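> What shape does this take:
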Amino acid sequence: MQIEFKASLRAEQGSSASRRLRRAGQVPGIIYGGDAPATPITMDHNEMFHLLSKEAFHASVLTIDLDGAKQTVVLRDSQWHAYKPQVLHIDFQRVDATHKIHLKVPLHFINGENSPAVKLGGGMISHVLNELDVRCLPGDLPEFIEVDLGTLEADQSIHASQIKLPKGVELVTHGDVDPVVVTVLKAKGEAAAEDGNAQG
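Got it, this is the predicted structure:
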């Protein structure tokens, strides 16, 4: 999905200037990274509120039309009001087509209801993780990664290293940890029976 939006250079900075922008229906932000200096920007609040509600906005290479000059970026952070539906600030990082980026990509689970774990074992599938840390070139960044649970058996778990990644995408792990992504919880009756057997 190609996502493009408009922004303008932000001349005034500081907390009082940011408050004035927000009252005027704008949201302040910044673009950083690459060889260029950090650039303070301002965007339409309603447009950004709508875009931030889309999953793809968080895991896509975005195009900012900054006063007519287009830049490619990824979303790095967004700050929200404590209790109002209001975006306070957004951070973007510039990307270069020849340099790999590190980003969290959402997972989409399919066929879980048809898996042996559910249909035959009566288990319940638990999604331990809903996104993965990956590294790839901007052009290879997937909007999401599909995880097929159709062959999942009872008492089985799926680890991050077992997920098939798109071409050009590599998993980012922290140390030797291979986190569990999906596990199967036993049916209540079966779990209770096992507890009874263990006590007996």
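
> going forward, measure contacts and count neighbours with C-alpha atoms only.
Will do.

> From the rest of the structure, what touches stretch 60-72?
1-9, 73-75, 94-96, 138, 141-143 (Cα atoms under 8 Å, 6 or more residues apart in numbering).

> Which stretches in this protein count as helices?
For the chain, helices defined by DSSP state H occupy the ranges 15-23, 45-52, 116-119, 188-199.

> Around Q86, how many other residues sit close by?
Neighbours of Q86 under the rule other Cα atoms under 10 Å: 17.

> Spatially nearest residue to it (excluding sequence neighbours)?
By the measure of Cα to Cα, 6 or more residues apart in numbering, the closest residue to Q86 outside its immediate chain neighbours is W80, 5.8 Å from it.

> Please apply the same query to S161.
Leaving aside its chain neighbours, S161 sits nearest to D178 (6.4 Å; criterion: Cα to Cα, 6+ apart).

> for K104, same thing?
D133 (4.5 Å).

> Can you give me the distance of the one you found to S78?
18 Å (Cα to Cα, to the nearest Å).

> Same check on S60?
15 Å.

> circling back: take the helices of the chain and write them to CSV, including mean neighbour count.
Rendered in CSV, the data for those read as follows (neighbours: other Cα atoms under 10 Å):
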stretch, mean neighbour count
helix 15-23, 14
helix 45-52, 15
helix 116-119, 19
helix 188-199, 11
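
> one more to put side by side:
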Amino acid sequence: MLKSVIHGDVRNQTGSNVCHRIRNAGHVPAVVYGYNVNTRAIELDKKEIDHIIRSYGTNVLFDLQVGDNHSSVMIKEIQRNPLTNEIRHIDLQTIASNKAIHTTVPIRLIGKEKVESSIGVVQQQLREVHIECLPDHIPESLEIDISSLAPGNPLKIADVEFGKEISILNEDYEVVAALTKAEKIMEETEEADLLETIVGTPEDLK
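Now for the predicted structure:
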């Protein structure tokens, strides 16, 4: 399902100086590529793309309009400024509705409050999964119930039932979440603090 429309303009020039001017003008440099499609350099309106990401995340399809041409695309990669977190460049992939695609989807744990206590803490070890599915079946997130999680019995990919419309590409042995005794976490934290006191932080060693 297409979430929104974003407008793009063709870039006839490339290079760092051109991209710098584009960003100063309130736009974002981008490229569009995909199966049986020539790669195109374009620029997007910064406010429009920021709105889409804030509203829907990055795992959605949207309608890209460049001149009179419309295409269904999804975001494949975002490059950000490490200091300001502003978007510097975006890769977009054209999508065919009848062809399965690979993407990543965030995991959302539910039932956490039923198993956590003063002696047990849930540690989420996998925060996203790699999936393959048709574009219309891409979920915004995957909810995984951990209400029956027990100490010493971590929840693995193989233990979770996912919908038939998606294929999970992660390995079956990968741990999604585990219930760890609180005192063990405290011991690990204390050991890390002691090591930092003796050896110093990575910054101290430079």
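
> TM-score of the superposed pair?
The TM-score (TM-score structural alignment, normalised by the length of the first structure) is 0.83; 186 aligned residues with a Cα RMSD of 2.3 Å.

> re the thing from before, which of the helices of the first structure sits closest to H159 of the first structure?
Comparison of the helices of the first structure against H159 of the first structure by Cα to Cα identifies helix 116-119 as nearest, at 16.2 Å.

> can you give me how far that closest one is from the chain middle?
Put simply, helix 116-119 of the first structure sits 28 Å off its chain's centre (Cα atoms, centre = their mean, to the nearest Å).

> Likewise for stretch 74-82 of the second structure?
On Cα atoms, centre = their mean, the centre of stretch 74-82 of the second structure falls 10 Å from that of its chain.

> what's the mean deviation for the strand of greatest length in the first structure versus the second structure?
The longest strand of the first structure (DSSP state E) is strand 69-80. For strand 69-80 of the first structure, the mean distance from the matching residues in the second structure following superposition reads 1.3 Å, by mean Cα distance after the TM-score superposition for the first structure.

> before we move on, back to that, matching the residue nearest to K104 of the first structure against the second structure, which residue comes up?
Structural alignment (TM-score structural alignment) places D133 of the first structure against H130 in the second structure.

> related to what we said a few turns ago, could you give me the ChimeraX selection string for whichever of the contacts of stretch 60-72 of the first structure are buried?
Buried members of these, defined by 16 or more other Cα atoms under 10 Å, are picked up in ChimeraX with:
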select :6,7,8,73,74,75,94,95,138,141,142,143
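
> among the contacts of stretch 60-72 of the first structure, which are in strands?
Restricting the contacts of stretch 60-72 of the first structure to those inside strands, with DSSP E as the criterion, leaves I3, E4, F5, K6, A7, S8, L9, V73, V74, L75, R94.

> The aligned partner of the last one in the second structure - nearest residue in space that isn't next to it in sequence?
In other words, R94 of the first structure. Aligned by TM-score structural alignment, R94 of the first structure pairs with T94 of the second structure. Counting by Cα to Cα, 6+ apart, the nearest residue to T94 of the second structure once its immediate chain neighbours are dropped is V73, at 4.3 Å.

> residues in contact with the one you found?
Contact criterion Cα under 8 Å, 6+ apart gives L61, F62, D63, L64, L92, Q93, T94, I95 as the residues in contact with V73 of the second structure.

> residues near the fourth one, how many?
Neighbouring residues of L64 of the second structure were enumerated by other Cα under 10 Å; the total is 21.

> Next: the fifth one.
Counted with other Cα under 10 Å, the neighbours of L92 of the second structure add up to 20.

> Tell me where the second structure has strands.
When secondary structure is read from DSSP E, the second structure shows strands at 2-10, 27-34, 37-45, 61-66, 69-80, 87-94, 101-110, 120-124, 128-133, 142-145, 155-156, 166-168, 175-181.

> Just send those strands back as TSV, with distance to D193 of the second structure too.
TSV is the format used below for these (distance: least, Cα to Cα, whole Å):
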stretch	distance to D193 of the second structure
strand 2-10	47
strand 27-34	42
strand 37-45	46
strand 61-66	45
strand 69-80	32
strand 87-94	35
strand 101-110	29
strand 120-124	20
strand 128-133	29
strand 142-145	33
strand 155-156	29
strand 166-168	38
strand 175-181	19
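
> Quick check: which of the ones you listed is nearest to R21 of the second structure?
Comparing the strands of the second structure by their distance to R21 of the second structure (Cα to Cα), the top pick is strand 27-34, with 8.8 Å.

> Can you give me the stretch of the first structure that that closest one aligns onto?
Strand 27-34 of the second structure corresponds to residues 26-33 of the first structure when matched by TM-score structural alignment.

> residues in contact with L107 of the first structure?
For L107 of the first structure, counting by Cα under 8 Å, 6+ apart, the contacting residues are N130, E131, L132, F144, I145, E146, V147.

> how much space between the residue nearest to G112 of the first structure when sequence neighbours are not counted and S78 of the first structure?
Residue nearest to G112 of the first structure in three dimensions, not counting chain neighbours: L149, with 4.8 Å by Cα to Cα, 6+ apart. For L149 of the first structure, the distance to S78 of the first structure equals 32 Å [Cα to Cα].

> Specify which residue of those two has the higher count of neighbours.
Shown here are L149 of the first structure and S78; by other Cα under 10 Å, L149 has more neighbours (19 against 13).
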